[in-house]
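S.K.: here is a sequence together with a model predicted from it:
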Amino acid sequence: MAMVAYLLEVGCEELPASFVDSALQQWQTGIPASLTEAHLQAEQMQLFGTPRRLAVLLQGLPNQQPDRTLEVKGPPAQIAYQDGQLTATGEKFAQKQGVDPGSLEVRQVGKGSFVFAVQKVRGRPTAAVIQELAPSWITGLSGERLMRWACGDLKFPRPIRWLVSLWDDQVLPLLLPTHEGNTKPGLVAGRVSQGHRVLGPGAVILKQAESYSEQMQAAGVSPDPAVRQASIQTEVAKLATQVNGEAQIPPALLREVVQLVEWPTAVLGRFEPEFLRLPAAVIETVMITHQRYFPVRDRRDPQKLLPYFITISNGDPEQSERIGAGNSRVVRARLSDARFFYEEDLRIPLAEKVDRLKAVTFAEGLGSMRDKVERIRQISRQIALALNLEPQDQALVDRTAQLCKADLVTQMVYEFPELQGIMGADYARQDGEPEAVADGIEQHYWPLGAGEALPTTLTGRVVGWADRLDTLVGMFRLGRIPTGSSDRFALRRAANSLVLIAWDAEWALDVNQLLQRLVQEYAEGDADTLRALQEFLAQRLQTLLQEEKQIDYDLVRAVLGDPESLRLSDGDSVKSEQSDLPLRALSNLPLTLLRAEYLQHLRATGELADLYPTLNRCARLAAQGSLDYDVVDPAAVIDPQQLQDPAEIQLYEVCQRIYRRGVEPALQGDFTPLVEALQEAAPQVAQFFEAVLVMDPDPVLRANRLNLLGLLRNQSRLLGDMGAVVMPGS
């Protein structure tokens, strides 16, 4: 069968760089899916994107869809036929399926017979199918801030100026409606594209689909983002070596710059060395964030910036020197402003700026940033006490908390908000504050996003926790709880950071107790606020265990339970059968992680499969008793005098042995003794079930035996709830 190629190009005004990336990703999955649904497949798909165009080239398309057979199951045969004749029901089915009534087939399905309509469907020409699909590839793209233009109804990030639709070397007629209901002519596709605005202005008449890339490059357009990226990296590195430097190429900036140009040219710029007296973070922010330039560092000392930068031009390479000079003037102006801000900020010590935070609102209903600072100090003190910090460390934490937001009222941070914390740390050092305080001011914002660095200093960790806890308690008190994808105050990220910091620092803090105190102080002790916060943090813990640590979902439930159960508690009294696991998980976050990882290890070694049957059976029967989940000491609930059968006496001794050997180590994070004791107990448990009637008519004997099983359940729950574990065949 002959194969053909198809090209679709959408030409636009300059598109946002983020949309080009997003559109190509959507096409990467969406176009093959739509072809598969239409019973088509291309041997190869190439995607192209620049600021002015999106294009897809499909190669190896068949000329026609394959013929196929459609089979539709109809009513039972006894309803479709009576006395060998087709009934009205059968005729309606045949009519609905568009087949001759005489062609209906009767087939045995399971225990009954049904009629089937079998229809041969001849494949349609692929070109006709593409004509129907291609407009939806364009209109189906999603993005932010879509716009309408020219009084039309079509939405797209920028006005669409031309369309190309080529079937090999022929134009495949295509109409993109611009008005609802096709009330007015839309955009008509042809073979005319546009070249680079400077290097190849004017029309480009495309000869055939497969010559697209070659012809566009001849017109000054490099349409493949991967090719542009490789060119940028090579040229930037080459240019940096000319000044004995090494270019700093942040991945996010590289991705953005790739989609800002159609024909990249690296251009060297420079600024006066005196500006290097500014903090490196300021210079980098000016270049990377504000100008989309690549800084250059000294090859011999990578920590040292050089007075050069590299920009990627979309203009004429012959004008690179003039372009570089213009870019240099812009950078000098920005750095001059930054130097003025920096010198002015240093005139007043950071500590004297704290009171100015009274004029900065934190959030409606939660006071000013000055109020927040005082709350952060109070919460930091509670955390420091919970961690048993030495007095000198408590003093450093308090000083960090006092100064942590002071740079928000500096001129530098007002102009460059992304430098909050960074400038505070620099100003603190300039003021002679201890290094731990300066580091803590910067690091209390960490992690700045997913995968970003966690704070490494005690001050940064404590104050960072206090800052996030204050935000969470305050927002939940006001009812501003994230719903769906809406999270205006980044509360999910704040909660994630609490968990990640606790894991990294191995803080065995009881989050429940801390939240209770904070809700009492700042939310008038509202029980609903407390439960909502606990549920929210448990949900974030669940997500991090599954996504960050790759723990199986059922094992996460085994250590964490159901976070939603916290909302089912009665007022201040928690129903243990509903919410003891999430509360226990929040009482020691590092221990919860260890439990989950150990369960994952037991599953990998096969030991969990050996433990599961015995412990799961104990848990199911123990549920009929009344033993609280926190009881693990046999002496607290079992009267040995009431034990009659040798099997139950042995089981009591087993529970004592597990308690002596495994409970205390498990509470410290060493689960091996507990697991070994549980493994050794399996024969005695099996003997108990064989020899003893658990649900004895005598209430005393029955309660004692259920308590024995409850003890085993509770002791094993120090590792996880076996009832939540999913085993094959269970």
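M.R.: Here it is on my side, so go on. Residues are numbered from 1 along each chain as shown.
S.K.: all contacts plus neighbour counts: C-alpha atoms, from now on.
M.R.: Noted.
S.K.: which parts of the longest helix anywhere in the chain are buried?
M.R.: When the chain is parsed with DSSP state H, its longest helix is helix 320-345. Neighbour-count burial for helix 320-345 flags 320, 323-325, 327-328, 331, 334-335, 338-339, 341-342, 345 (criterion: 16 or more other C-alpha atoms under 10 Å).
S.K.: next, the one to line up against it:
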Amino acid sequence: MATFLLEVGTEELPADFVDEALEQWRSRIPKSLADHSLTPEDVEFFGTPRRLAVLIWGLPERQPDQEEEVKGPPAQAAFKDGKPTKAAVGFAQKQGVAVSDLEIRPTEKGDFVFIRKTIVGQPTADILQTLVPAWITGLEGKRFMRWADGDLRFPRPIRWLVALLDSEVLPIELMNGSQGCKSDRISQGHRVLHPEPVIIPHAEEYVSVLNAAFVQVDRAKRQSLIRQQIEASAAEVGGVAVINPALLQEVTNLVESPSPVIGKFDPEFLELPSEVIITEMESHQRYFPVLKQANSDELLPYFITISNGDPAKAKIIAEGNERVIRARLSDGKFFFEADRAVPLESYLPRLETVTFQADLGSVRAKVDRIGLVADLIADQLKITGSDRAHIQRAAFLCKADLVTQMVGEFPELQGIMGQKYALVGGEPEAVANAIFEHYQPRGANDRLPASLTGQVVGIADRLDTLVCIFGLGMIPSGSSDPFALRRAANAIVNIAWAADLPLNLAQLLDQVIANFERSFASVMKLSVEDLWQQLQDFFLQRIRTLLQEDREIDYDLVNAVLGENDLEYTQRALVDLLDVRDRALFLQSIRNNGTLATIYETVNRASRLAAQGTLATTQLDPTQVIQPKYFEKSSEEAFFKALGQLHNQMQGERDYQRLVEALADIAPTVANFFDGPDSVLVMDPNPDIKQNRLNLLGILRNYARLLADFGAIVKS
């Protein structure tokens, strides 16, 4: 068994590309080896700002030999009077075998000539020489560049290649115009701490040799070390570090030999909102802020940086960092004081100069639309009094901070600064909080808005965006979603579910679409009907995904509550978002506790037969459609009586637990109707008797449909 090392040495790579490249290699290299019948014992991937590497352990010396069967011409064409024809001779020559090795075998299309031959496995070294260049040049990403006079593209110039099969250099060359980069055993250590070349004697020694040259090539170990250094440095100044996962990931890919540097800033800057200081540090400087204590927003006047330089120069590095952050925080202080010198409302006219979308006008116009949609939601939820006034005020001010100097400098502070400036300007706390909350959730793991005001304004903002952008025909396709419409639809559903808001989304879509048509008829790319259909399908797909992935509901149960090509279920899901959630969760719970299995057969059998009748799925009163005069068996009378009890129990209520208990109670009666000593033939020759029996089954089916389409449920 052999060990293979590939290291691609470069100028400093973009931090995000390191992770992207390693992820691509993780999926492609094992598959590439498997496609060539090579199965290693283990594959390790390494990455730093100056190198990407893969270490492949336990490779066989060569491919295994393979037996191959090749089908040739028909026997009649290959042999004539028992002698081989030109077709047989030519086939044998092409396959590199003697004519005597040919076999005749029967197939569905007659007798054919076959040959079995052994394909000798190639040496692993030869295969790797073919595969490795494609591993490198096949990497994909943003901002690739060319250098020298060639066409080779990579995020940064490639400066060296290491390719070792055990202790032997595997000859590989990447040509780039008139220049080439040939493989060797010579790597490079840390640019500052070990500027001399590094010789790697054996592939297995790669990690230890680079460690000795002050390069920690293992990304996971490097990140763990950085986290420990940050936490220890924060404790050293009596605080707790703010470790943003995205920043930690970025910093990990910017250093090869991390060392912590503690810096400080003037305590007077602590008068700024902590979000401003943290954003200044993280976004612009890649500094880690320090809190007084965990779960607090009170900062200490310190920060931590991770240096890739000489630890002996930490003091000089800290002084340089401190000069930079002092200037940045001075700018932030100026912006903050200038912004809050005037009321938040005074920024609204400036929103007219900010374009939301070319055909949809300014952000100021969007603010007016958000207010209209928020009114529709408030009407639907019957919100009155101060809550309604707060919703309107928050909708009016929710985008005002976009044109402040602070948000102009740090767009990620939108909403956050709006909240601060609203409070300074004397706005009610509910309004200020809603300005911040209406952006939530900002990302996959962010909180949902906690207040009713924030929830309504957040839904209104997103609903306006969805209808308007869809109305322009700009519907997300594949991975393209520049307006984050999938996230917007997910947020609307999640906010309603988390806050138990009884939203009729179908009605809201109707109303917002009507408003859009009145205002933007000249730029509409879809008819009202098509726009409604596209949005309906889009929301249903989001609901389906949220139920399956976030709520972990089985796919067939999701199908059962949303219906498959069943308009009644589709409309019901959008009319009552809470109901579709509750039915899915309830179905999953009764599957898990076994209750579903006790009613599944009864309901499913009844539903299949009822489909052959004409009873409307909305009919629930057995006395209106079933005529006892057509009963011939006592089982029919018992079934009718049980349906009457079911009808009286439910009384139009959507109590799904009571419904399932009632269906379980009726199951033995239905079983007797089908298979007991007094069973009936449902499809009786007499059409009146037949329809009466189908109506009995139809009423049962209709009650089951209050919960779900049992026909979509897979028997477990």
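M.R.: Sure, I can see it. As the structure is a computational prediction, the values presented were derived from the model and not from experiment.
S.K.: could you get me the TM-score between them?
M.R.: Once superposed, the chains reach a TM-score of 0.92 (TM-score structural alignment, normalised by the length of structure 2), with 705 aligned residues with a C-alpha RMSD of 2.7 Å.
S.K.: matching residues in structure 2 for the very next helix or strand once past the longest helix of structure 1?
M.R.: Where DSSP states H and E defines the elements, the next helix or strand beyond helix 320-345 of structure 1 is helix 369-386. Counting by TM-score structural alignment, helix 369-386 of structure 1 pairs with residues 363-380 of structure 2.
S.K.: mean shift of that stretch relative to structure 1?
M.R.: Following the fit onto structure 1, the mean deviation recorded for stretch 363-380 of structure 2 is 1.5 Å by mean C-alpha distance after the TM-score superposition for structure 1.
S.K.: which parts of the stretch 51-200 of structure 1 are strands?
M.R.: Counting by DSSP state E, counting those that start in this stretch, the stretch 51-200 of structure 1 has strands at residues 53-62, 68-76, 81-82, 85-86, 105-109, 112-121, 160-167, 170-171, 175-176, 187-188, 192-194.
S.K.: reformat those strands as CSV; add distance to residue 351 of structure 1 and mean neighbour count.
M.R.: CSV is the format used below for these (distance: least, C-alpha to C-alpha, whole Å; neighbours: other C-alpha atoms under 10 Å):
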stretch, distance to residue 351 of structure 1, mean neighbour count
strand 53-62, 53, 20
strand 68-76, 78, 14
strand 81-82, 92, 14
strand 85-86, 93, 14
strand 105-109, 82, 14
strand 112-121, 80, 17
strand 160-167, 55, 22
strand 170-171, 71, 17
strand 175-176, 62, 18
strand 187-188, 63, 14
strand 192-194, 59, 20
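S.K.: those into TSV, with extra columns for distance to residue 415 of structure 1?
M.R.: Shown next, in TSV, are the strands of the stretch 51-200 of structure 1 (distance: least, C-alpha to C-alpha, whole Å):
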stretch	distance to residue 415 of structure 1
strand 53-62	34
strand 68-76	65
strand 81-82	82
strand 85-86	82
strand 105-109	73
strand 112-121	66
strand 160-167	36
strand 170-171	53
strand 175-176	44
strand 187-188	44
strand 192-194	39
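S.K.: so which of these gets nearest residue 387 of structure 1?
M.R.: Among the strands of the stretch 51-200 of structure 1, the nearest to residue 387 of structure 1 by C-alpha to C-alpha is strand 53-62 (56.1 Å).
S.K.: mean distance, the closest one to its aligned residues in structure 2?
M.R.: Mean for strand 53-62 of structure 1 is 1.4 Å (mean C-alpha distance after the TM-score superposition for structure 1).
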